[in-house]
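Enquirer: task: produce atomic coordinates for the following.
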Amino acid sequence: MIGGAVAVAPSASAASLPAACNLPLTQTKEASTSVNLRSGPGTSYTSLGILATGVKFTEYCTKDYAWSYGKVTSGANKGKLGWVKYSLLNPIES
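Expert: Here you go, the predicted model:
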């Protein structure tokens, strides 16, 4: 430490959010129907796989409440990160 200043790196979760994210949050949701997991926030982006109805998805942020970025937490694509159409995800009631 020189001059009393300490540099602190941003947290891993904040540093890893895509630039397209403009509304950070964390919420567990599930697919309301079969839906594409995409590489970006829009239908023109590559599909990374299909999430079946009921597949769990941890939402980390949204792009204008139109697309959700997060991680698949169940099903065949478990562990993948990507974008899902916001309106096709339902909050899980506790």
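
Enquirer: all contacts plus neighbour counts: C-alpha atoms, from now on.
Expert: Will do.

Enquirer: so how far is residue 12 from the closest residue to residue 30 other than its chain neighbours?
Expert: Leaving aside its chain neighbours, residue 30 sits nearest to residue 56 (4.4 Å; criterion: C-alpha to C-alpha, 6 or more residues apart in numbering). For residue 56, the distance to residue 12 equals 22 Å [C-alpha to C-alpha, to the nearest Å].

Enquirer: ditto for residue 83
Expert: 19 Å.

Enquirer: next up, for comparison:
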Amino acid sequence: MALDGTRKALKELGNTASHRIPEDEIISNLRTESDRSVIVFLGTIIEDSLKREITKSLTGLEEQERDAFFDFNGVAGTFSSKIILAKP
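Expert: So this is what the prediction gives:
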């Protein structure tokens, strides 16, 4: 099914963490984008960072369980739920 391939590609892209891209490269690329694109991109970086930090606390979970946790209908499926979970 094509949708499964798309999901897999998006998951792999998500695993290519934005924190591995040099800051100056990110800033340079953002200079040519619209304000809306910049906000969406930076929001995505923040959400990815939250997911990475929350994942560090999820010890003992299988990959499938972790995926379900972050699935849209999962406990940490939305940006706002990730923010709440990340609060100290």
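
Enquirer: superposed, what's their TM-score?
Expert: TM-score of the superposed chains, computed with TM-score structural alignment, normalised by the length of structure 2, equals 0.22; 41 aligned residues with a C-alpha RMSD of 4.4 Å.

Enquirer: about what we covered before: what about the residue nearest to residue 30 of structure 1, how many neighbours?
Expert: 23 (other C-alpha atoms under 10 Å).

Enquirer: for it, give its distance to residue 15 of structure 1.
Expert: Distance from residue 56 of structure 1 to residue 15 of structure 1, by C-alpha to C-alpha: 23 Å.

Enquirer: circling back: neighbour count winner among residue 83 and residue 12 of structure 1?
Expert: Using other C-alpha under 10 Å as the criterion, residue 83 of structure 1 and residue 12 rank with residue 83 on top: 27 against 8.

Enquirer: is it true that that one touches residue 63?
Expert: No: the criterion here is C-alpha atoms under 8 Å, and residue 83 of structure 1 misses it with residue 63 at 9.4 Å.

Enquirer: so what's the residue count around residue 7 of structure 2?
Expert: 11.

Enquirer: what does residue 13 of structure 1 give?
Expert: 8.

Enquirer: using the three-state scheme, assign it.
Expert: Assigned state for residue 13 of structure 1: helix (three-state reduction, DSSP: H, G, I helix; E, B strand; the rest coil).

Enquirer: distance of it from residue 58 of structure 1?
Expert: 13 Å.

Enquirer: ok, residue 31 of structure 1 next?
Expert: 11 Å.

Enquirer: more crowded one of the two?
Expert: residue 31 (23 against 20).

Enquirer: okay but the more buried one is in contact with residue 59, surely?
Expert: No: in this structure, residue 31 of structure 1 is not within contact of residue 59 by C-alpha under 8 Å, at 11.4 Å.

Enquirer: break down structure 2 into its helices, ranges please.
Expert: 2-15, 23-30, 35-57, 63-70, 79-86 (DSSP state H).

Enquirer: what packs against the third one?
Expert: By that I understand helix 35-57 of structure 2. The contact analysis (3 or more C-alpha pairs under 8 Å, 6 or more residues apart in numbering; DSSP states H and E) places helix 35-57 of structure 2 against helix 79-86.
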